[in-house]
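sequence and predicted structure are below.
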Amino acid sequence: MGQLAPLPSLAQTLRLDPAARAAIAADTRRIVVVGAGGWIGRMALAGLYDALGEAAMHDRVVAFGSSTRGIDIGLGRCVTQHPLDRLSDLPERPTLLMHLAFLTKDKVAGMASDEYCAANRALSKSVLGALEPIGVERLFLASSGAAAYAADPNADAALRLYGGLKAEDEARFGDWARAGEGRRAVIARIFNLSGPFINKHETYALASFIRDALAHRPIEVRAPVRVVRSYVALRELLSLVLVKLTARDGATVTRFDSGGDPVELGEVAVEVASRFGTRVARHPMLDGKANIYAGDGDGYARLLERHGITPVPFLDQIAETASFLAAYAE
């Protein structure tokens, strides 16, 4: 077997697209990240830090979450997270806000449905109430592909519940944008992501496969039916969002799916295995209905092209995710 190609440096994986870096540098608004400690929040902060530098980062970017703590954004850098109940205390200033705070679908199993709904609606109410007082002009809402399944009677109950709450948020923050002059909301229905700060390593197949490969274990694909996903690099998605948020012109409300090419988990495993020189063990397949969770790849690709953002190929996504997992090995 030939020598395996080296992984990209962690610094490379944290870099936003040049179009986004230029757009952020040219904009002067404050950037508020709500839900900073999650996967998307950490990547957003890391990309902003890399694009702005320490001084501008300190001046322009403020992070909020459930409590006061330091957020590790890689390369020895740390950002202070403030408690969400202090969001409305920010002085008024033209602001872009990234709303990433949400109790995700995996929390449904451990909570009563009404408790879960109340907790997420309280988060939304808290953020919504702060937008006007602190000067928010542009907002990014990290929605979910699950919103498309909110009314699907054939979908899993937890997915419908989660998706229904996400659909409520889409309507709530879309209405906010339409209610004020000059406001803009960018809403991304996110399906499957890759890249640094990936979490839930045993839940997300891509992370699980890569961890097995890094440990020189065979990659096991246990799904008894076809499972189809479409992956995009989180840094690519955030680059698109930031370019749209900072653009001079744009629709009052824009909603799009994250894209990527549909790929079956067995194919994902083969791609990972070939990158790291391990093997795949596929459990027997049954004749059940395929599990397909994939966004509008063509529409997303057109958006990237329109805004001059270079897509990250899937093999590169694997390498970038592996770079992070190797650096943060348990």
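Sure thing, it's come through.

CA only for contacts and neighbour counts going forward, please
Noted.

please identify the helix or strand for the spatially most central residue of the chain.
Taking C-alpha atoms, centre = their mean, the centroid of the chain lies closest to Ile40, which sits 4.1 Å from it. Using DSSP states H and E, Ile40 maps to helix 39-60.

list the helices and strands that helix packs on?
Contacts defined by 3 or more C-alpha pairs under 8 Å, 6 or more residues apart in numbering; DSSP states H and E place helix 39-60 against helix 18-26, strand 30-34, helix 234-246.

now these as TSV including distance to Gly295 and mean neighbour count?
What follows is the helices and strands packed on helix 39-60, written out as TSV (distance: least, C-alpha to C-alpha, whole Å; neighbours: other C-alpha atoms under 10 Å):
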stretch	distance to Gly295	mean neighbour count
helix 18-26	22	17
strand 30-34	24	23
helix 234-246	13	23
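
dump those to CSV, plus distance to Glu220.
Formatted as CSV, the helices and strands packed on helix 39-60 follow (distance: least, C-alpha to C-alpha, whole Å):
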stretch, distance to Glu220
helix 18-26, 37
strand 30-34, 36
helix 234-246, 25
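
so which residues of the stretch 101-250 of the chain form strands?
Shown for the stretch 101-250 of the chain, the strands assigned by DSSP state E, counting those that start in this stretch span residues 136-144, 184-190, 192-194, 219-221, 227-233.

second one coming, line it up with the first:
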Amino acid sequence: MSRLISSAARSLFTSNVPKGARVLVTGASGWFGRTAVDLLAGTDAQLYCTASTSRTIRVSNRDIDVRTWDAEDVTRFQPELVIDCAFLTRDRLSEDRMAEYITINRTLTSQMLSAAALPTVHTVITISSGAAVYPQDALTLPFDDNPYGYLKREAEQALLGQALDSGVHAVVARAWAVSGGHVQFPRTFAFSDMILQAEGGTGIEIKAPVEVWRRYTAVDELLAVAAATAARRSGIVESGGPLVEMAGLADAVRRVVDPGLEVSRPPMSHGPANRYHNDGLAWRMACAEFSFTPLGLDDQIRATREGLMAQR
């Protein structure tokens, strides 16, 4: 089994997935989807994986067939657990293709809801984002202020409302800032980009000229706690973790990868700090409920680093 998943996360996740479960994973070729597939490695779960294009992906030293969405085929598979990771993220958003962006994401939400409505399904976990509620509930703002967050919040409410009517257990795993070895496009995230910079041996450059504060949670741990929650009830699981500014993150990366590296940063401006994070309480409470101890920042860096090196 892959070492990109912590043993504690794998144990918590698999102990809350019934033996022989039929699991539908949407968005399986992405960061969260690959992590979900890896969490199921070594179990007897039967997988049906979808993504925007048909392909074979390599996860945990095994080939996984990924296919495009086919409603009839999904119905024939008779899934019991749905892990929904399919959504176009904020970086795919552009004004000239806004209509397409909206259509694709609402289609993906519709597919999730149709899967959740199948008579064989008893549990649904969907990946959402802090953007759904930051800086406030996205549905209370004009759509153009936060299109990605609006569409995510719309999907959250649709699923939780449908689950309330049907009796299915549905959990929204709301990711704010995350880490993990299955990261895709690592240069677009400060966490993985700093690790790659450090591996290059020339130092770490913090690119933001203002304070940037985040709380990092490992993706596998967020999914594990979401699965444990879903085994009991519907609800929302917020990611959390220790609060860290980018200078602290850079120091931690340097400490783990190469203490001799230098850290640089542009001159600081007088602009407001970027504080995309919650208070961390919900994550601490969720972990405490299951007696689960999440990885600290250094161990998250080690796990992400191992995955990045494996992708080379």
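Yes, it's here. Computed from a predicted structure; not experimentally measured.

just to revisit the earlier point, of all the strands of the stretch 101-250 of the first structure, which one is nearest Thr28 of the first structure?
strand 136-144 (12.3 Å; C-alpha to C-alpha).

before we move on, the earlier item: how about the helix holding Ile40 of the first structure: buried residues?
By neighbour count with 16 or more other C-alpha atoms under 10 Å, helix 39-60 of the first structure contains the buried residues 39-52, 57, 60.

contacts for it, please.
Residues outside helix 39-60 of the first structure that contact it (C-alpha atoms under 8 Å, 6 or more residues apart in numbering) are 14-16, 21, 24-25, 28-31, 33-36, 71-74, 79, 100, 196-199, 234-235, 238.

what angle do it and helix 234-246 make?
50 degrees (axes from the mean of the first three to the mean of the last three C-alpha atoms, to 10 degrees).

follow-up on the earlier one: may I see the strands of the stretch 101-250 of the first structure arranged in CSV, with distance to Phe314 of the first structure and mean neighbour count as well?
Output for the strands of the stretch 101-250 of the first structure, formatted as CSV (distance: least, C-alpha to C-alpha, whole Å; neighbours: other C-alpha under 10 Å):
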stretch, distance to Phe314 of the first structure, mean neighbour count
strand 136-144, 21, 23
strand 184-190, 16, 24
strand 192-194, 9, 23
strand 219-221, 18, 20
strand 227-233, 7, 22
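
out of these, nearest to Ala157 of the first structure?
That would be strand 136-144 among those, by C-alpha to C-alpha, at 15.4 Å.

against the second structure, where does that closest one fall?
Mapping strand 136-144 of the first structure onto the second structure (TM-score structural alignment) gives residues 121-129.

quick one: the equivalent of the residue nearest to the centre of the first structure over in the second structure and Val82 of the second structure, what's the gap?
Aligning on TM-score structural alignment places Ile40 of the first structure opposite Phe32 in the second structure. Per C-alpha to C-alpha, to the nearest Å, Phe32 of the second structure is found 13 Å from Val82 of the second structure.

tell me which residue of the first structure matches up with Arg76 of the second structure.
By TM-score structural alignment, Arg76 of the second structure lines up with Pro91.

gap between that match and Gly35 of the first structure?
For Pro91 of the first structure relative to Gly35 of the first structure (C-alpha to C-alpha), the value is 19 Å.

now do Gly266 of the first structure
Look at Gly266 of the first structure and Gly35 of the first structure: by C-alpha to C-alpha, they are 33 Å apart.

quick one, helices of the second structure?
For the second structure, helices defined by DSSP state H occupy the ranges 7-14, 31-39, 71-77, 98-116, 147-166, 190-200, 219-230, 246-257, 281-289, 297-311.

where does the last one end up in the first structure?
Think helix 297-311 of the second structure. Under TM-score structural alignment, the match for helix 297-311 of the second structure is residues 314-328.

mind listing what's buried in the matching stretch?
Buried, per 16+ other C-alpha under 10 Å, within stretch 314-328 of the first structure: 314, 316-326.

what residues does that stretch touch?
So stretch 314-328 of the first structure is contacted by 7-10, 13, 194-198, 206-207, 210-211, 214, 231-233, 271-272 (C-alpha under 8 Å, 6+ apart).

same thing but 6 Å
7, 13, 195-196, 233 (C-alpha atoms under 6 Å, 6 or more residues apart in numbering).

can you check stretch 97-110 of the second structure too?
87, 155.

one more pass at 8 Å, please.
Contacts for stretch 97-110 of the second structure (C-alpha under 8 Å, 6+ apart): 86-88, 92-93, 151, 155.

mind giving me the PyMOL command for buried ones among those?
Applied in PyMOL, the following selects the buried portion of the contacts of stretch 97-110 of the second structure according to 16+ other C-alpha under 10 Å:
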select buried, resi 86+87+93+151+155
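
what number of residues lie near Asp175 of the first structure?
14 (other C-alpha atoms under 10 Å).

just Glu271 of the first structure next, same as before
16.
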